[in-house]
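*Asks:* 3D model of this:
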Amino acid sequence: MCGRYALYEPVDQVAQRIGYPVRSSESLPGNGYNIPPGGFIVAVAAVDEKPEILPMWWGFRPHWAGEDAPEPINARAENVAGSNFFKGSFARHRCIIPANGWFEWRQNNGDKQPFYIHHRDGDLLLMAGIFTTDEDGNPACCILTEDARGPAKDIHPRMPVVLGEGVEIWLDPETHDRETLKRKVKHLSPDRLCFRPVSARVNNPRNDDEDVLKEVS
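*Replies:* Next up is the predicted model:
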């Protein structure tokens, strides 16, 4: 799964690195080292015509679902195309969530050891997501997950879907065909990922500083 991540680079630098502009009419949330769900995050989507960087609420609840409906932060990639809750967004409202890395917890004799997973070369990770419009009229998203691959398998059975090729196809709302997406959108090779154990300080999202990324023995 993906329940906590880091995006600590300034948004203008993120825009330059990934090649998408910041939506001029939007006030973006501040980035952080320990970003939890249930708040606005930085995402990329073609909400109007062309993909732009804009804020999205991390928690997926369509306006038509009602306030008692669940508000998932993740969706299983294997199920989104057939789920009544997700399939409309998967067909037409896909997004990416840029990240410097994400956190995952490994079970260890009844304890949970947190790890920070990131690109071995320091590149941004582009996590695949889908979005909807919530009851307040805001875009609201969740991050797609899949069976863990590569080094991530040593930590947790699930991981976010991280895109490597075909990002422009993923963001194109005119591309609806699932087979086209499967053929042209490629995952980041798992050998580009690495991880390190970090302090349990990351367990508390109020600890939002670079120390949560430091390796511990």
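*Asks:* contacts, neighbours, all on C-alpha from now
*Replies:* Noted.
*Asks:* can you map out the helices along this protein?
*Replies:* Listed in chain order, the helices of the chain (DSSP state H) span 11-18, 87-92, 167-170, 178-184.
*Asks:* would you list those helices in a markdown table and tack on mean neighbour count and distance to residue 56?
*Replies:* Listed next are those as a markdown table, based on neighbours: other Cα atoms under 10 Å; distance: least, Cα to Cα, whole Å:
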| stretch | mean neighbour count | distance to residue 56 |
| --- | --- | --- |
| helix 11-18 | 14 | 14 |
| helix 87-92 | 19 | 14 |
| helix 167-170 | 18 | 17 |
| helix 178-184 | 12 | 23 |
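*Asks:* and residue 197, which of these is closest to it?
*Replies:* Taking Cα to Cα, helix 11-18 is the member of those nearest to residue 197, at 25.5 Å.
*Asks:* To compare with the earlier structure, here is another sequence to fold:
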Amino acid sequence: MCGRISQARDLMDYAESIGMPPDAIFDIMPPPRRFNVAPGSKVLGIHMLDGEHYTAEPMRWGYHSGWAKSEGRPADINATIEKALGRYWKSLWMHGRMIVPADGWYEWTGEKPNKQPWFIRPKDQAPMFIAAVSNWKPDPAERAEDAGFAIVTSASMGGMVDVHDRRPIVLTARDAMEWVDMSNSAEYAENLARTAALPSDAFEWYQVTKAVGSYRNDGPEMVKPISSDS
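*Replies:* Now for the predicted structure:
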């Protein structure tokens, strides 16, 4: 599961960290820097355009297929790797892979009404690059007005299981560029996601304020550690 992220750096910080070329397209108004980003909002995403050029732009977190929308099904915010090449997701893995740059994500433990949020981030606190799939199209004329994305998740391992049994697929900058390269097949991308995802020991996690439970709360205090007896 990945239902809340932090995306608090400037666009250029992410672009430089992932190694986007100098001629990448940035003619956009990026979303504001946020420490508590919820599904349904606009999130900065990175796409490859034509095998050489890249673009970064805001995109809605949540994917709706045509039939799912017509049946009133809620938007999918996560896409499990176990169903990657199934009928529902395969076309997005073939044509719509993207990267969501972020600083970390949140998970919750315990039971309502006392669920405790945790923030999970790379131990080196460097920008991280989350694999995602979308129905975004490079040509604005072909792009659906409600185009959206879902974050790719896999089973957690190691101590991270104590926080949640699912985790987003986080890639190194080099593997992230391979992920968005549409000349690579869906099968190649699936194998990359399975084998190149950063392991649990690349991350650290700690308890944070319960205020993060409301998307209306934002600011650096959302990711500040609190003591376990707070």
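*Asks:* So after superposing, what's the score?
*Replies:* Superposed pair, TM-score by TM-score structural alignment, normalised by the length of the first structure: 0.89. Supporting alignment: 216 aligned residues with a Cα RMSD of 2.4 Å.
*Asks:* so which of the helices of the first structure gets nearest residue 208 of the first structure?
*Replies:* With respect to residue 208 of the first structure, and counting by Cα to Cα, the nearest of the helices of the first structure is helix 11-18 at 17.1 Å.
*Asks:* Residue 206 of the first structure: which of the helices of the first structure is closest?
*Replies:* In terms of Cα to Cα, the element of the helices of the first structure nearest to residue 206 of the first structure is helix 11-18, at 21.0 Å.
*Asks:* Just give me the neighbour total for the aligned partner of residue 56 of the first structure in the second structure.
*Replies:* With TM-score structural alignment defining the correspondence, residue 56 of the first structure maps onto residue 59 in the second structure. Residue neighbour count, defined by other Cα atoms under 10 Å, stands at 22 for residue 59 of the second structure.
*Asks:* for residue 59 of the second structure, what are its contacts?
*Replies:* Neighbouring residues of residue 59 of the second structure by Cα atoms under 8 Å, 6 or more residues apart in numbering: 41, 42, 43, 44, 45, 147, 148, 149.
*Asks:* Check residue 164 of the first structure too.
*Replies:* Counting by Cα under 8 Å, 6+ apart, residue 164 of the first structure makes contact with 126, 185, 186, 187, 188, 189.
*Asks:* Filter those down to the buried ones.
*Replies:* The neighbour count (16 or more other Cα atoms under 10 Å) marks 126, 185, 186, 187, 188 as buried among the contacts of residue 164 of the first structure.
*Asks:* The residues you listed in strands, which ones?
*Replies:* Filtering these for membership in strands, criterion DSSP state E, returns 126, 186, 187.
*Asks:* which residues of the second structure does stretch 195-215 of the first structure align to?
*Replies:* Going by TM-score structural alignment, stretch 195-215 of the first structure sits over residues 205-225 in the second structure.
*Asks:* End to end on the matching stretch, go ahead and measure it.
*Replies:* The first and last residues of stretch 205-225 of the second structure sit 9 Å apart, counting by Cα to Cα, to the nearest Å.
*Asks:* residues in contact with that stretch?
*Replies:* 34-38, 116-121, 226-228.
*Asks:* Rebuild the helices of the first structure as CSV, extending it with distance to residue 25 of the first structure.
*Replies:* Below are the helices of the first structure laid out as CSV (distance: least, Cα to Cα, whole Å):
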stretch, distance to residue 25 of the first structure
helix 11-18, 14
helix 87-92, 23
helix 167-170, 22
helix 178-184, 30
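*Asks:* Please, where are all the strands along the second structure?
*Replies:* For the second structure, the strands identified by DSSP E occupy 5-7, 34-37, 42-48, 54-61, 78-80, 97-102, 104-109, 116-122, 128-134, 148-155, 166-168, 170-171, 203-207, in order along the chain.
*Asks:* can you tell which of the ones you listed is closest to residue 28 of the second structure?
*Replies:* Evaluated with Cα to Cα, the strands of the second structure place strand 54-61 nearest to residue 28 of the second structure, the distance being 6.2 Å.
*Asks:* from memory residue 99 of the first structure sits against residue 127, does it?
*Replies:* Yes. Counting by Cα atoms under 8 Å, residue 99 of the first structure sits close enough to residue 127 to count as a contact (7.3 Å).
*Asks:* Generate a ChimeraX selection restricted to the buried subset of the contacts of stretch 205-225 of the second structure.
*Replies:* Only the buried members of the contacts of stretch 205-225 of the second structure enter the following ChimeraX selection, criterion being 16+ other Cα under 10 Å:
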select :34,35,36,37,38,116,117,118,119,120,121
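*Asks:* what range in the second structure matches stretch 39-46 of the first structure?
*Replies:* When stretch 39-46 of the first structure is compared against the second structure (TM-score structural alignment), it corresponds to residues 41-48.
*Asks:* Contacts for that stretch next, please.
*Replies:* Outside of stretch 41-48 of the second structure, the residues that reach it under the criterion Cα under 8 Å, 6+ apart are 30-31, 37, 54-61, 97-101, 180-182.
*Asks:* before we move on, back to that, including distance to residue 147 of the first structure, could the buried ones among the contacts of residue 164 of the first structure go into a markdown table?
*Replies:* Supplementary listing: those in a markdown table, determined by distance: Cα to Cα, whole Å:
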| residue | distance to residue 147 of the first structure |
| --- | --- |
| 126 | 17 |
| 185 | 17 |
| 186 | 15 |
| 187 | 12 |
| 188 | 14 |
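*Asks:* Fine, thanks again, bye for now.
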